[in-house]
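Q: sequence unavailable; structure follows:
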């Protein structure tokens, strides 16, 4: 190992000298270090974690700035790139990317990209999300919705309940509740964005034109973009107005007495006229103050001025006065979209100076009417008793008639049942007779067939016999042949046998002592042969026959 020369002040110290490292080994040692540095830069600098419920917005730093024709745009949305002649995935210009990335792990170099995390948009169950576009051209005057993809402002489409990954630099999200039209109410629609109305002076425009629409919405839950349409809820159930106290009606009678009236008016808004009522009149307070109260005060003064003070106490006059007010108020309000359902006059207060005498007169008239009513009641009770007795008599007659009818029906039913049973038995007997006749015919046919078969069998057996008789020329010849045929074997057996009584007889006849055997036997033999039938020949001949 080489030794380095010691310093002058320390001559005894020996310092070893390190040899220089070759350049190739130095390069090999730097490669792992660079790789480690690259991995650390990639993991700790370029890595970005997007948590749950967040989105990642990327801003491109490297590239050309947007041209002047893009104006103040900073979001690289598809329509802008198309206008600049670039594809949707172009990397030419700097700016905010339109698309966002959901939660996850991503690697983007901060030298080239600005990375911004933002919360995702959540829309609740009973609400919708309205998108307000931040990029694009400003809306022209009079236009409320951004209907073109490059227009800035509220968008017609809305977000349904749930999570939505929205670029916060491109859109604002306004959450609005759904519109609830309860039972007993309707919804009046006002279109805020649409075509100009052909008749701008009309309270209700045609469907699709900007303004109050003629169509109404029934009860239900509706999703409505408030920048496009407004829904006003109108109660179409019955409402009442109490005319009492300060609201009581005062007017002079025909004879200049002041009359005070208290009553109740029941009304409802017509559904087919609800849009007109809403825009031309207003809500229920406006309906009462602008339509019903002025009309009923005017009608009460007009009709009340036709009657004198004492006529307001009489029940008949009060009823006619109430009916005239009801009919007049209903006709006047119906054309305004208000349906008058009832008008009730609860109290009519005449002046005290005439109230007493008129009341006494009314009491006397009421007493007379009460007595007349009692007489009518007594007559009605007598007639009721008479009707009850007639009813009992009719019930008794009706019961007897029902019993007669019941017995008659039972007898007719029994008769019908007996006739039905007899008819059934007759039909059964007829069927049995037909079956017996068919059985007899079948038995007769079978007997005839069996007799015919037996006769044919006998004929078949007799046919060979008749042929044999015809061959012999007659019955006698055939009988003699048959007799010989049966007798010949027996005679042959007898003559051939040398033992037995018959053989002894023949032996005795042939045993002659004085005559030599040679002379007697031939003659006997010849005679026996002459008398013996030719059995063999007969059998053969009979067989041939």
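A: Nice, thanks for sending it over. All values reported here derive from a predicted model rather than from experimental measurement. Residues are numbered from 1 along each chain as shown.
Q: contacts and neighbour counts: CA atoms only from here.
A: Will do.
Q: residue 172: which element?
A: strand 171-177 (DSSP states H and E).
Q: an error on my part: the question was meant for residue 204.
A: Per DSSP H and E, there is no helix or strand for residue 204.
Q: wait, it sits on residue 214?
A: Yes - the pair formed by residue 204 and residue 214 meets the contact definition of C-alpha atoms under 8 Å, at 6.2 Å.
Q: shared neighbours, these two?
A: residue 275 (C-alpha atoms under 8 Å, 6 or more residues apart in numbering).
Q: which of those two has more neighbours?
A: Neighbour comparison, residue 204 and residue 214: the larger count goes to residue 204, with 24 against 19 (by other C-alpha atoms under 10 Å).
Q: can you verify residue 58 is assigned to a strand?
A: Yes - according to DSSP: H, G, I helix; E, B strand; the rest coil, residue 58 belongs to a strand.
Q: next up, a second structure to put side by side with the first:
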């Protein structure tokens, strides 16, 4: 609490410090202190000369005679009146000057007193170091302020004296009795006057010329006219401070002070305001050009191009000469939707399946060199690689020295055509071309076998395995020389494998497998056109944007908002032929949907939702209807069992096909099957006839049942009547027996009641007897008690007569009064004692005496 109070006192003292102007530099303070000292010296000299003159005048006046002194005084008064008439303005000026001086002195004295009182109060309290520093700082500020006020006072006096000097004489204050002392014009006075004029001129220049006001919502752009030249005027539209041209930094609203001779000042530019649902895209027009093909820049300064970073909602002061700001809408993704991101800038993605297969082949070679003893696993990976090369028709590394790249692709294409071709002539032609390619490959293999003898150890084994696999891929028989070489060196290879196996690391082998599997998966995705880009690559990104608000640069990314979940697709008039050749039409509803993680793959492969509808769902529905509908005759589709079987098969096949394409099928519902009238009419007529026949049979059965029902109803009526008669007999019998039982019960009840009443009467009489005896005994005891009480009272009062007197007095009324009259000597009155002459006391005493 003490510290807080001290802090409050310190702050209060700072507020009272007479600081009227901002602090000046040390040089200006020293100059003012020097000028103040000189002025003090001149002032003291003037005071001394004035006092000497007054003392001399007093001496002269004392030496003169009274008559001469009177004459001198009259002359002085006369001169004073004349001067007041001649110069009324001078006296008014003097009076105003003197009043201002007195007010200033009084104000300074009051401030000094307040400061001294505060210092004396705080001196008795121990202050922390921080408060002592604040007090020292306050004192220094007060000394500076007092020196400034003293300098101002001196300047005022100098100005006044200078004005008096121009009129020919110097006036003093009223304290010196308005006596004037002529002074000489000193150079210091001219210097101080010049300084004052310069200060006023500087204030007018700064506040009137340099000052510029920037209104709210605007910014100030400066163009420097002098300074170093722009080193790159073609690219640098804005420059840093000190260089000629438009300055990089812009200033906000408020007052600014810039010399118009050095700067061109622009205030018409408004601050860029970005709304809550907007972003600002900034294009830099100042800086170094970007490399060819690049239009986005990560740097906020020094490069031309579009900033990757966007401006978020708010107010931004950006130099309009160097940057252009475009206002764009934010990306808002509602619940039930996701955003598919497509990068417009970045590295080119790897989308060629041959690149991934080549990388997988290199990993396979490294794996085989490091772990040659893992023959089964290596052979399985070789099968995967060979199928991939054959399926994608790319250059196979195993065949590079056997067939050139063009012939390898030709070989793969011929094998595919041969598998699907059905015409014998075409098949024979394709087979002939394949045989020619195989012949060329066989000749090249024989040439390569000559290099086998130059190799040893693991290199020899790997080269022989490469030739063996080439023969397998080209469907060639293994040359005998190669077969013999592998068998002859089998023991050597086994020893080599054992030595390598001892040094091998199982963890490294698993890493090879994982890397090879991932590369093969990427090659398969690239072949299907489903490979996605990484974050630093162009194209569709793997990750999607979940519901929310995103501040995204539209020049860097394109966001396609896709609805996820299930949607219904109605299809009408889906045509396909039946097994017996009749055209059929179906109306089908397909409920399909997308999962968030599968959206990028589908957008990349097919396009938007409409493209998925047109390119996948509709064609697959038509193909499945044709494939499965052609297995049934037309008349089967009229029956319910066949329609149900067809719908189940259709839904299952559609789910399987679409699942392979990353689409979920919830339901495939066949709503209507339109069979031709030629097929439907005879079937319907036959069905109607069968139904009519069945209806007649059912009607006969119903009539028979109806007759049986009438007979049963009659039986029910008869039975009900019999039951009613029997029931009446039984009821009457029960009622007679009930009455008899009730009469017996009533007689027994009366007997019991009479018996009980007799006992009650006995007990009542006994009760009356007991109560009578008790009451008589109580009465006897009460009377006995009363007699005892009377006896004791009589005994207590001394006899029956006293007791009767007592009773008599007790029964007297409260307002009973006794009047005793005086009857002369010897009467009752005269016999009473003096102290008992009160009537009530005397009566009571008399009664008591009689009682005795």
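A: Here it is on my side, so go on. Quantities reported herein were computed from a predicted structural model and do not represent experimental measurements.
Q: before we move on, the earlier item: buried residues, the strand holding residue 172 of structure 1. List them.
A: The neighbour-count criterion (16 or more other C-alpha atoms under 10 Å) identifies 171, 172, 173, 175, 176, 177 as the buried residues of strand 171-177 of structure 1.
Q: pick the one among those closest to residue 192 of structure 1.
A: Within those, proximity to residue 192 of structure 1 (C-alpha to C-alpha) peaks at residue 176, which comes in at 16.5 Å.
Q: which residue in structure 2 lines up with that closest one?
A: Using TM-score structural alignment, the equivalent of residue 176 of structure 1 in structure 2 is residue 328.
Q: contacts only, for its match.
A: Neighbour list for residue 328 of structure 2: 278, 279, 280, 281, 554 [criterion: C-alpha under 8 Å, 6+ apart].
Q: mind checking what the last one lines up with in structure 1?
A: The reference is to residue 554 of structure 2. So, by TM-score structural alignment, residue 554 of structure 2 is matched to residue 226.
Q: wait, residue 234 of structure 1 touches residue 189, no?
A: No - using C-alpha under 8 Å, residue 234 of structure 1 makes no contact with residue 189, being 10.9 Å away.
Q: who has more neighbours out of those two?
A: residue 234 (22 against 19).
Q: how about stretch 91-105 of structure 2, aligned to which bit of structure 1?
A: Counting by TM-score structural alignment, stretch 91-105 of structure 2 lines up with no residues of structure 1.
Q: how far does that stretch sit from its chain's centre?
A: From the chain centre to the centre of stretch 91-105 of structure 2 is a distance of 68 Å (C-alpha atoms, centre = their mean, to the nearest Å).
Q: buried residues, it. List them.
A: Across stretch 91-105 of structure 2, burial judged by 16+ other C-alpha under 10 Å covers 94, 95, 97, 98, 101.
Q: can you check stretch 215-227 of structure 2 too?
A: 218, 219, 220, 221, 222, 223, 224, 225.
Q: likewise for stretch 36-44 of structure 2?
A: 36, 39.
Q: against residue 471 of structure 2, how distant is the equivalent of residue 124 of structure 1 over in structure 2?
A: Mapped onto structure 2 by TM-score structural alignment, residue 124 of structure 1 lines up with residue 275. As judged by C-alpha to C-alpha, to the nearest Å, residue 275 of structure 2 and residue 471 of structure 2 stand 70 Å apart.
Q: which of the two has more neighbours?
A: With neighbours defined as other C-alpha under 10 Å, residue 275 of structure 2 and residue 471 compare such that residue 471 has more, 21 against 16.
Q: doesn't the more buried one lie inside a helix?
A: Yes - the assignment for residue 471 of structure 2 (three-state DSSP) places it in a helix.
Q: check the separation of the first and last residues in stretch 163-183 of structure 1.
A: 32 Å.
Q: oh sorry, the question was meant for stretch 122-129 of structure 2
A: 14 Å.
Q: what range in structure 1 does that stretch sit on?
A: The aligned range for stretch 122-129 of structure 2 in structure 1 is empty, by TM-score structural alignment.
Q: then stretch 726-733 of structure 2?
A: Counting by TM-score structural alignment, stretch 726-733 of structure 2 pairs with no residue of structure 1.
Q: who does the helix ranked longest in structure 1 touch, helix- and strand-wise?
A: Identified as the longest helix of structure 1 according to DSSP state H is helix 352-472. Judged by 3 or more C-alpha pairs under 8 Å, 6 or more residues apart in numbering; DSSP states H and E, helix 352-472 of structure 1 is in contact with helix 475-496.
Q: so what touches the helix it packs on?
A: 468, 469, 472, 502, 503, 533, 535, 538, 539, 542.
Q: if we go to 6 Å?
A: Residues from elsewhere that reach helix 475-496 of structure 1 (C-alpha atoms under 6 Å, 6 or more residues apart in numbering): 469, 472, 535.
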